[in-house]
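Sequence unavailable; structure follows:
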């Protein structure tokens, strides 16, 4: 999945159309607030950023992504009208993987996007696994094992466990988990989280205590010793 942040509706729409026509999954956002909410729900495989945005400078968004452990290795391409050598140097030195100036060729863009996705894939192969207390999760392969034995999880069970394991020790309310794992448009109640935690614990067996209930608040991942 590629996320594209661009406030010009025409450019954003045309670019997304071109990427999707080439079989590349892509989603667009007109401002940083929309983009930030999307990243909280799902970390993209690559990001395309305009520099001049209405609410937050694209370079600042890039710095924020690079500072977060969740998005530090996500490939980033700047798509911008700023075309001086200094602009490119600042962006590349600041953490951008690629830089393309407007107007750009859609054919060249899709080619560079494929390269970004390949680069991101190689990065995930190195650092993809989440491992704690006998539980091993591979987000890219969507596999889970407990003490060396494969465990079959549903889509939501996997996403819930992944989200908790990425932030061990952090306590999340049921409402926060609903927003981050199920999405803003989910109309179910917080009881949904309790049900999924219960079934997830059953599948984790002796490692079920890794998902702790914080009374009156919600849940956190606190892996037990192996």
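Perfect, I can see it now. Predicted, not measured: the structure shown is a model, and the values here were computed from it.

Going by C-alpha atoms from here, please, whenever you check contacts or count neighbours.
Will do.

which residues in the chain form helices?
For the chain, the helices defined by DSSP state H cover 9-21, 32-41, 58-67, 85-93, 106-127, 155-166, 174-177, 191-204.

and the ones you listed as TSV, adding distance to residue 221 and mean neighbour count?
Rendered in TSV, the data for the helices of the chain read as follows (distance: least, CA to CA, whole Å; neighbours: other CA atoms under 10 Å):
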stretch	distance to residue 221	mean neighbour count
helix 9-21	37	15
helix 32-41	18	16
helix 58-67	23	18
helix 85-93	36	13
helix 106-127	20	15
helix 155-166	5	18
helix 174-177	13	16
helix 191-204	11	16
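
Ok, which of the ones you listed comes nearest residue 146?
When the helices of the chain are compared for distance to residue 146 using CA to CA, the nearest one is helix 191-204, at 6.6 Å.

The closest one to helix 155-166, inter-axis angle?
Here the directions of helix 191-204 and helix 155-166 differ by 80 degrees (axes from the mean of the first three to the mean of the last three CA atoms, to 10 degrees).

circling back: which one of the helices of the chain lies nearest to residue 1?
Nearest to residue 1 among those is helix 106-127 (8.6 Å), distances taken as CA to CA.

rewinding a little: export the helices of the chain to TSV and append columns for distance to residue 144.
Output for the helices of the chain, formatted as TSV (distance: least, CA to CA, whole Å):
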stretch	distance to residue 144
helix 9-21	30
helix 32-41	20
helix 58-67	27
helix 85-93	37
helix 106-127	16
helix 155-166	8
helix 174-177	20
helix 191-204	10
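
dump the residue contacts of the residue positioned nearest the centre of the chain.
Among the residues of the chain, the one closest to the centroid is residue 43, at 0.4 Å (CA atoms, centre = their mean). With contact set as CA atoms under 8 Å, 6 or more residues apart in numbering, residue 43 has these partners: 70, 71.

I'd like the distance between it and residue 75.
For residue 43, the distance to residue 75 under the criterion CA to CA, to the nearest Å works out to 11 Å.

just residue 11 next, same as before
Distance check for residue 11 against residue 75: by CA to CA, it reads 21 Å.

cool, and residue 124?
Here the distance between residue 124 and residue 75 works out to 11 Å (CA to CA).

Now do the contacts for residue 81.
Residue 81 makes contact with 101, 102, 103, according to CA under 8 Å, 6+ apart.

then this one, side by side with the first:
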């Protein structure tokens, strides 16, 4: 997608210049910051996409992502991490912090741009009447707030629907229990981690044969398995 405003945050000034030039050639509007501290001085609400390095100064890219995700106006804006760390544990930390995708340095600028286009298309090109998820006989329909299996309503409660919709919105992305509580219960202080677990168990039971697609990553949270 074109005409979206991207903020690139990386302490490598040369890399910021390269990314800004190439992204602008793709039709994006691009600003850069060379630290999280510098980025936080900007009006973040005006950006549609955040491209963040992880290893930076006093405030890391992970912490910056968490700050962005705590802002109700930014919690759905895409975040893509670019970093020299490529271990699985580092990727999991990135996804737990709220990342939509992760690219390890060194990377191909063309691949990075392709990933940005894919994420933007998914986030910003949803039709009003689009079925947000459909796999075999499992369907989630946002307009009617229903999940059906073989055309039969699975009977999810409002909370169960919102949790499943959250997991399906970014298949493969791990959501921590705290993140789920923040997004689904909107700051209700009486909700605990066990409440999330109980609702996930109920969802698994109600979606029958598809229950094993909701995965648990020990110590991190829940995700919906990416399907080929």
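All right, it came through fine. Note that the structure is predicted; figures quoted are calculated from it, not measured.

ok so, going back, counterpart of the residue nearest to the centre of the first structure over in the second structure?
Residue 43 of the first structure maps onto residue 46 of the second structure when the alignment is built from TM-score structural alignment.

again with residue 58 of the first structure
By TM-score structural alignment, residue 58 of the first structure lines up with residue 61 in the second structure.

related to what we said a few turns ago, for the contacts of residue 81 of the first structure, which entry has the maximal number of neighbours?
Scoring those on neighbours with other CA atoms under 10 Å, the highest-scoring entry is residue 101 at 15 neighbours.

any idea what it aligns with in the second structure?
When the structures are aligned by TM-score structural alignment, the residue of the second structure matched to residue 101 of the first structure is residue 104.

which residues sit in contact with that match?
For residue 104 of the second structure, the set of contacting residues under the criterion of CA under 8 Å, 6+ apart consists of 82, 83, 84, 85, 86.

Turn those residues into TSV, including distance to residue 114 of the second structure.
Supplementary listing: these in TSV, determined by distance: CA to CA, whole Å:
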residue	distance to residue 114 of the second structure
82	14
83	17
84	19
85	21
86	19
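
out of these, which are buried?
Among the contacts of residue 104 of the second structure, those that count as buried by neighbour count (16 or more other CA atoms under 10 Å) are 82, 83, 85.

Quick check: chain neighbours aside, which residue is closest to the last one?
The shortest distance from residue 85 of the second structure to any residue that is not its chain neighbour, by CA to CA, 6 or more residues apart in numbering, is 6.2 Å, and that residue is residue 104.

can you tell me how far the one you found sits from residue 179 of the second structure?
To residue 179 of the second structure, residue 104 of the second structure is 24 Å away according to CA to CA.

ditto for residue 92 of the second structure
Residue 92 of the second structure sits 14 Å away from residue 179 of the second structure when distances are taken as CA to CA.

can you confirm residue 223 of the second structure is in a strand?
Yes - counting by DSSP: H, G, I helix; E, B strand; the rest coil, residue 223 of the second structure is found in a strand.

burial count for it?
Residue 223 of the second structure has 22 neighbouring residues, counting by other CA under 10 Å.

I'd say it and residue 214 touch.
Yes - with contacts counted by CA atoms under 8 Å, residue 223 of the second structure reaches residue 214, the gap being 5.9 Å.

what sits up against stretch 105-113 of the first structure?
Stretch 105-113 of the first structure is contacted by residues 15, 18, 19, 22, 100 when judged by CA under 8 Å, 6+ apart.

tell me the two of those residues that are most distant?
When the contacts of stretch 105-113 of the first structure are compared pair by pair using CA to CA, the maximum separation belongs to 22 and 100, at 18.7 Å.

So which of those two has more stuff around it?
The neighbour comparison of residue 22 of the first structure against residue 100 (other CA under 10 Å) goes to residue 100, with 20 against 12.

my guess is the more buried one meets residue 77, correct?
Yes - Residue 100 of the first structure sits in contact with residue 77 when judged by CA under 8 Å, with a separation of 7.3 Å.

Distance to residue 144 of the first structure added to the contacts of residue 81 of the first structure, as JSON lines?
Compiled in JSON lines, the contacts of residue 81 of the first structure are given as follows (distance: CA to CA, whole Å):
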{"residue": "101", "distance to residue 144 of the first structure": "42"}
{"residue": "102", "distance to residue 144 of the first structure": "43"}
{"residue": "103", "distance to residue 144 of the first structure": "44"}
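
all strands for the second structure, in order.
5-9, 29-33, 49-53, 79-83, 101-104, 133-135, 138-141, 146-149, 152-153, 214-217, 221-224 (DSSP state E).

Would you check the span in the first structure matched by the last one?
Under TM-score structural alignment, strand 221-224 of the second structure corresponds to no residues of the first structure.

Likewise for the fourth one?
Equivalent residues of strand 79-83 of the second structure are located at 76-80 in the first structure, counting by TM-score structural alignment.

Have a look at how far, on average, the matching stretch is from the second structure.
Relative to the second structure, and after both are superposed, stretch 76-80 of the first structure has an average distance of 0.3 Å to its aligned residues, where the measure is mean CA distance after the TM-score superposition for the first structure.

can you give me how far that stretch is from the chain middle?
The chain centroid and the centroid of stretch 76-80 of the first structure are separated by 18 Å, computed with CA atoms, centre = their mean, to the nearest Å.
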